[in-house]
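[1] Generate coordinates for the sequence data below:
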Amino acid sequence: MFIHYKNKFPELSKLWDTYEGFQEKIHLPAKHVLLREGETAKYYYYIQKGVVRAYLRTNTGEEKTVQFFFETDGLSSFESFMRAVPSAFYVETLEPTEVTRLPKEKVLELFERLKASPSFMDMVIYIFSDRQIHYMNEFVSFLKDSPTERFENLIRERPHILQRVPQHYIASYLGVSSVHLSRIKAKLAGKH
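    Got it, this is the predicted structure:
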């Protein structure tokens, strides 16, 4: 959501630090579900160490990974968190993970305090445009690029995902089966 931008905006970092007493540090095992589809998000999470994924289940029960989160990323099911509606997503750890979580009421309080900052609008515009650009690029790539092109983009732009995320989740993220992803990898390996 926004705290992972704290290094870009010093006042955001200072405010986050003033909420240290309300932040709960949690050590979680792999495959721990932080939020289930249908639940209402009550916490904002900041990842200290580990990998988390957001996914949804299709009507046929198939899991579709929509995003991965790593160290220094912040997350919640944004719509659920902000509008108090049921989450469309599951949020789950993929490896042993350490997070700091802040309850919703404290996050909203922090927002209110941020509004007093002279650079508040700059922060809002930067953060939301950055996220919008990221999601729009993902959406356009999914519509325009072949699975092989999407995999090549992943190799080029976010190789850390390939190093830390199991192949079947990467396949789900790319919209292909694990078998198809294996074929793509073999084909690309044959080129080099």
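[2] from here on, contacts and neighbour counts on C-alpha atoms
    OK.
[3] check contacts around the residue nearest in space to the middle of the chain.
    For the chain, Phe69 is the residue whose C-alpha lies nearest the centre (Cα atoms, centre = their mean; 4.0 Å). Contact analysis of Phe69 by Cα atoms under 8 Å, 6 or more residues apart in numbering lists 47, 51-53, 75.
[4] can you put the residues you listed in JSON lines and add neighbour count, secondary structure and distance to Gly175?
    Converted to JSON lines, the contacts of Phe69 look like this (neighbours: other Cα atoms under 10 Å; DSSP: H, G, I helix; E, B strand; the rest coil; distance: Cα to Cα, whole Å):
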{"residue": "Ile47", "neighbour count": "22", "secondary structure": "strand", "distance to Gly175": "26"}
{"residue": "Val51", "neighbour count": "22", "secondary structure": "coil", "distance to Gly175": "20"}
{"residue": "Val52", "neighbour count": "28", "secondary structure": "strand", "distance to Gly175": "18"}
{"residue": "Arg53", "neighbour count": "22", "secondary structure": "strand", "distance to Gly175": "15"}
{"residue": "Leu75", "neighbour count": "22", "secondary structure": "strand", "distance to Gly175": "22"}
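[5] which residues of the protein fall in helices?
    With helices called from DSSP state H, the chain shows them at 10-18, 78-83, 104-114, 120-144, 147-157, 159-164, 167-174, 178-191.
[6] who wins for proximity to Tyr43 among those?
    Proximity to Tyr43 (Cα to Cα) singles out helix 104-114 among the helices of the chain, at 5.2 Å.
[7] another one to check against the first:
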Amino acid sequence: MDELRQVAEARTIPAKTILLREGRVAHTLYLIRKGCLRLFFYKDGRDITFQFFFEGDFVASFESMHQQRPSLFYLESIEPTEAYAIRKDDFYALIERTPGLRTAYEEKLIERFHAYQQLFLSRIKNTPQQRYEELLATRPDIVRRVPQHYIASYLGITPVSLSRIRNRI
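    This next block holds a predicted model:
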């Protein structure tokens, strides 16, 4: 962490700040110290959230950053956030010389892949109520900290449907 702090910029990010826009190439990776970020895109004018990030998470548009292609989504703060921002080249150099950081980064990438896999399977197999119950059981931090309209978007339902589900449980 000390080496990371030496090459990263500590940032205080207000809520509802866009850190990366769809169509832009990502050059920065964030490590969240405190706060919450989300990844989302627009489809037919609707905001679709597909991932939340909290303390200790690395966040970027990884495909965009690694392949230098335009991002397919936005990165936004949900709540006031403190994060370390590190440029791609500085980060790659750092993980080459810091095996512990490389391992932590790889573990976070695997966790992220697993989360996407679970979300994908849940959308196919489960009803909206089952998806919400699964979220309550596996990620209560999201339910506690994230506004309902973002949770509804993440679950693939409307805020009204989410409200009805919450009233039934």
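[8] Got a TM-score for the pair?
    Scored against TM-score structural alignment, normalised by the length of the second structure, the superposed chains reach a TM-score of 0.91; 168 aligned residues with a Cα RMSD of 2.0 Å.
[9] circling back to that earlier point, please tell me how far the aligned partner of the residue nearest to the centre of the first structure in the second structure sits from Ile169 of the second structure.
    In the second structure, the residue matched to Phe69 of the first structure (TM-score structural alignment) is Phe53. As judged by Cα to Cα, to the nearest Å, Phe53 of the second structure and Ile169 of the second structure stand 26 Å apart.
[10] same check, this time on Ala115 of the second structure
    Look at Ala115 of the second structure and Ile169 of the second structure: by Cα to Cα, they are 24 Å apart.
[11] how close does the nearest residue in space to Leu15 of the first structure that is not next to it in sequence sit to His160 of the first structure?
    Ranked by Cα to Cα, 6 or more residues apart in numbering and with sequence neighbours excluded, the top spatial neighbour of Leu15 of the first structure is Leu110, at 7.1 Å. Distance check for Leu110 of the first structure against His160 of the first structure: by Cα to Cα, it reads 31 Å.
[12] Those two: which is more packed in?
    Between Leu110 of the first structure and His160, Leu110 has the larger neighbour count (other Cα atoms under 10 Å), namely 16 against 12.
[13] What is the equivalent residue in the second structure for the more buried one?
    Leu110 of the first structure maps onto Leu94 in the second structure, by TM-score structural alignment.
[14] Then Gln132 of the first structure?
    Alignment note (TM-score structural alignment): Gln132 of the first structure maps to Phe113 of the second structure.
[15] Same question for Val179 of the first structure.
    Aligned by TM-score structural alignment, Val179 of the first structure pairs with Val160 of the second structure.
[16] Over to Ser80 of the first structure?
    Following TM-score structural alignment, the counterpart assigned to Ser80 of the first structure within the second structure is Ser64.
[17] Now for its match: which residues touch it?
    25-26, 70-72.
[18] can you do 7 Å?
    Residues near Ser64 of the second structure by Cα atoms under 7 Å, 6 or more residues apart in numbering: 25-26, 70-71.
[19] what's the answer for Arg38 of the second structure, then?
    Contact analysis of Arg38 of the second structure by Cα under 7 Å, 6+ apart lists 49, 51-53, 75-78.
[20] what's the closest of those to Glu3 of the second structure?
    Using Cα to Cα, Phe53 is the member of the contacts of Arg38 of the second structure that lies nearest Glu3 of the second structure, at 22.5 Å.
[21] Please tell me how far the closest one sits from Arg97 of the second structure.
    Per Cα to Cα, Phe53 of the second structure is found 26 Å from Arg97 of the second structure.
[22] ditto for Tyr30 of the second structure
    19 Å.
[23] Among these two, which residue is more densely surrounded?
    Neighbour count, other Cα under 10 Å: between Tyr30 of the second structure and Arg97, Tyr30 has more, with 22 against 11.
[24] Trace the more buried one over to the first structure, please.
    Checking TM-score structural alignment: Tyr30 of the second structure goes with Tyr45.
[25] What sits closest to its match if chain neighbours are left out?
    Distances taken as Cα to Cα, 6+ apart place Arg101 nearest to Tyr45 of the first structure, at 4.5 Å, with adjacent residues excluded.
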